[in-house]
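Novice: what's the 3D shape of this:
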Amino acid sequence: MAVDDGLGFLLNGIEDFQARHGADWRDKFVDFYLGDRMATGLDEACALPTLTADVARADDETRHAYAEGLTEIVDKIANGPGQRMSRDQVWALVAVLSGAAGMARAVTDPTLREEVLAAAAQAAKAI
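Specialist: Got it, this is the predicted structure:
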C-alpha cells in the first residue's frame, strides 16, 4: 500500500538521523527535510504532504493505515535521543514540516518558497 511505503520511508529517515546524529538529530533533520529534500523531485520527496489530502478522501482501511503510520512516526520522535518532546510537541513538529513542505512545493515564486521554508524551520526548531 502506498501509504505504508510512504510513511515507512519517512520513519526510516527519522531512524537514520537519530542513529547518525544522536541528541542533535532533530535540528539536523529539520534542516534536511526543509532544505536538501526540497530540491528533489516529487517522485523522491516525502509522501506525507502529498498523501494527506488523498488519504482524507480514501476508504477506512487506508485512513487506518495512515493513522497507524503517523502514530509510529510520532512515537519514534517522542522517544528519540536528545531532548524529550511531548506528543503534542511532536504532532506540532510533524504538522509544521509537512505543511511547509506542501506549501513550498505548491508555489512558483522562489523567494516565497524560501520564506515559507525559513519560517517553518525556525518554528520547528522552537517546538
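Novice: Only C-alpha atoms from now on, for both contacts and neighbour counts.
Specialist: Noted.
Novice: And the strand or helix carrying residue 11, how far out from the chain middle?
Specialist: With elements delineated by DSSP states H and E, residue 11 resides in helix 2-21, which encompasses its position. In terms of CA atoms, centre = their mean, to the nearest Å, the gap separating the centre of helix 2-21 from the centre of its chain is 9 Å.
Novice: cool, stretch 17-25 as well?
Specialist: If you compare the mean C-alpha spot of stretch 17-25 with that of the full chain, they lie 16 Å apart, counting by CA atoms, centre = their mean.
Novice: contacting residues around it?
Specialist: Contacting residues not belonging to stretch 17-25 are listed as 26, 28, 29, 80, 81, 82, 83 [CA atoms under 8 Å, 6 or more residues apart in numbering].
Novice: what's near enough to touch residue 29?
Specialist: Under the criterion of CA under 8 Å, 6+ apart, the contact partners of residue 29 comprise 14, 17.
Novice: To check against the first, give me the structure of this:
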Amino acid sequence: MRYHAEHKQEAKTKLLEAAGRGFRRLGYGGIGVDGLAKEAGVTSGAFYGHFKSKDAAFEAAALAGLDDLRTGTASLQQQMGARWAEAFIAFYLGERLHCILDSSCGLQSLTPDVTRASEETKAAYGTALERVAQQIAKGLQGSTDEARLQKAWSLMAILSGGVTMARSVGSREARDAIAAHLKQAALALL
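Specialist: Predicted structure coming up:
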C-alpha cells in the first residue's frame, strides 16, 4: 500500500516528537532505535523509513527542540511586548523547571548529549542555537546589536544551566531556592 506524502510527513512528525521525548527523558545513550520506535508506536523498520540512523534522529530532535524555543520566544515577544522577558524567565524557571523531563526544553535537556555528538550535528546545532540567541536579542534592551546578543547568550546560559542544576537536586525546596536565585540574576541582567 502506498501512502500519500501528507501521511508520510505526519508519520515523520509523530516519530520526531516521540524521539524528542525519548532523548529528553533517557538521553542519547539511554534509548535505542527500538525504544524510539516504541515511543512513537511504530516498528523499527518504520523508524528507518524516516531516519537513516539513531544519530540522524537525535540531530533532528535536537534541532526541532531549538526551533520550538525560537518560535515560542518569538510568539511570547509578540504577545507580551516589552514584558516578554520577565514572562519568559518566569515560564522557564517555573513550568520548564517542574515539567516532566519528556516535555523539558531541548536547550536544557539535549545540549549535554550534543557535546558528544558528531561534528556535523554540533555545526547544525550551533547554527540553530545562534538563531535562538538572535531571536532573544531582538527583544532585549541594549545600545548595540552586540550588547543585546551578549545579554541573550547570558540569559540562555543562566536559564538552561540553572534549570539543569536545579533538576539535579532531590529536594523541591533546594530546587525552588536555586530558581529564586536564578530569577534574580536573570532579571538583573535585563
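Novice: quick one on the thing from earlier: what's the average distance of the helix holding residue 11 of the first structure to the second structure?
Specialist: Plainly put, helix 2-21 of the first structure ends up 0.9 Å away from its match in the second structure on average once the two are laid over each other (mean CA distance after the TM-score superposition for the first structure).
Novice: quick one: buried residues of that helix?
Specialist: Along helix 2-21 of the first structure, these residues count as buried under the neighbour rule (16 or more other CA atoms under 10 Å): 3, 6, 7, 8, 9, 10, 11, 14, 15, 17, 18, 21.
Novice: Stretch 170-183 of the second structure too?
Specialist: Taking 16+ other CA under 10 Å as the basis for neighbour counts, the residues of stretch 170-183 of the second structure that come out buried are 175, 176, 178, 179, 182, 183.
Novice: among those, which are in helices?
Specialist: 175, 176, 178, 179, 182, 183 (DSSP state H).
Novice: Do a quick rundown of the helices in the second structure.
Specialist: Taking DSSP H as the criterion, the second structure carries its helices at 5-26, 33-40, 44-50, 54-80, 84-93, 95-98, 106-114, 119-138, 145-167, 172-189.
Novice: what does the second one contact?
Specialist: Where contact means CA under 8 Å, 6+ apart, the residues beyond helix 33-40 of the second structure that reach it are 14, 15, 17, 18, 19, 22, 43, 44, 46, 47, 53, 54.
Novice: can we see that at 7 Å?
Specialist: Contacts to helix 33-40 of the second structure, defined as CA atoms under 7 Å, 6 or more residues apart in numbering, come from residues 14, 15, 18, 19, 22, 43, 44, 47, 54.
Novice: can these go into JSON lines with extra columns for distance to residue 104 of the second structure?
Specialist: Putting the contacts of helix 33-40 of the second structure into JSON lines (distance: CA to CA, whole Å) gives the following:
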{"residue": "14", "distance to residue 104 of the second structure": "17"}
{"residue": "15", "distance to residue 104 of the second structure": "17"}
{"residue": "18", "distance to residue 104 of the second structure": "13"}
{"residue": "19", "distance to residue 104 of the second structure": "13"}
{"residue": "22", "distance to residue 104 of the second structure": "11"}
{"residue": "43", "distance to residue 104 of the second structure": "26"}
{"residue": "44", "distance to residue 104 of the second structure": "25"}
{"residue": "47", "distance to residue 104 of the second structure": "23"}
{"residue": "54", "distance to residue 104 of the second structure": "20"}
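Novice: Which of these sits closest to residue 108 of the second structure?
Specialist: For residue 108 of the second structure, the closest of the contacts of helix 33-40 of the second structure turns out to be residue 22, at 14.5 Å, with distances computed as CA to CA.
Novice: which position in the first structure aligns with the closest one?
Specialist: Pairing criterion TM-score structural alignment: no partner of residue 22 of the second structure within the first structure is identified.
Novice: cool, and residue 188 of the second structure?
Specialist: Aligned against the first structure by TM-score structural alignment, residue 188 of the second structure finds its counterpart in residue 126.
Novice: residue contacts, residue 50 of the second structure?
Specialist: For residue 50 of the second structure, the contacting residues are residue 12, by CA under 7 Å, 6+ apart.
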